[in-house]
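Student: Need the 3D shape of this:
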Amino acid sequence: MQDTPPPNTPAPVPEIASAPVHDALGLTNGGPVAHIALDGQVYVLRITRAGKLILTK
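Tutor: Coordinates of the predicted model:
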């Protein structure tokens, strides 16, 4: 019998050539939106109902 992860457990994230990996739900505190600041500009990261990511300025 195989062990199955509990519901809502994030899937393992593959390593990407030494770039940091951040969990999107962690960035949004479990919600659908996060604001990200870079060089005085604020970007909006959204998680869609389909589970896709959209980053806008």
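
Student: From now on I want contacts and neighbour counts done on CA atoms only, so please keep to that.
Tutor: OK.

Student: residues of stretch 35-51 that come out buried?
Tutor: Neighbour-count burial for stretch 35-51, with 16 or more other C-alpha atoms under 10 Å as criterion, is recorded at 45-47.

Student: Mind jotting down where the strands sit in this structure?
Tutor: Secondary structure of the chain (DSSP state E): strands at 33-38, 41-47, 53-56.

Student: this one as well, want them side by side:
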Amino acid sequence: MIAEAELAPASDQPVPVVNSADLLGSAREITILHGTEAYRLRLTRHGKLILTK
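Tutor: Okay, the predicted model is just below:
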């Protein structure tokens, strides 16, 4: 179980909000590069998002 403190933002600044449609566009899957790692963000047929490494 994740403690509430782990979910809180690191500062008092508002957390940016990004619409998933802005990321995916018309695609059902994108690759997100984070440093040297690549992550796959996929939209399932049930409308859920799955992020995998």
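
Student: still on that earlier bit, now distance to Leu25 of the first structure too, for the strands of the first structure, in a markdown table please.
Tutor: Shown next, in a markdown table, are those (distance: least, C-alpha to C-alpha, whole Å):
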| stretch | distance to Leu25 of the first structure |
| --- | --- |
| strand 33-38 | 9 |
| strand 41-47 | 8 |
| strand 53-56 | 11 |
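
Student: among those strands, which is nearest Ala17 of the first structure?
Tutor: Across the strands of the first structure, Ala17 of the first structure has its closest neighbour in strand 53-56 (21.0 Å, C-alpha to C-alpha).

Student: show me the contacts for His35 of the first structure.
Tutor: Applying C-alpha atoms under 8 Å, 6 or more residues apart in numbering to His35 of the first structure gives the contacts 42-45.
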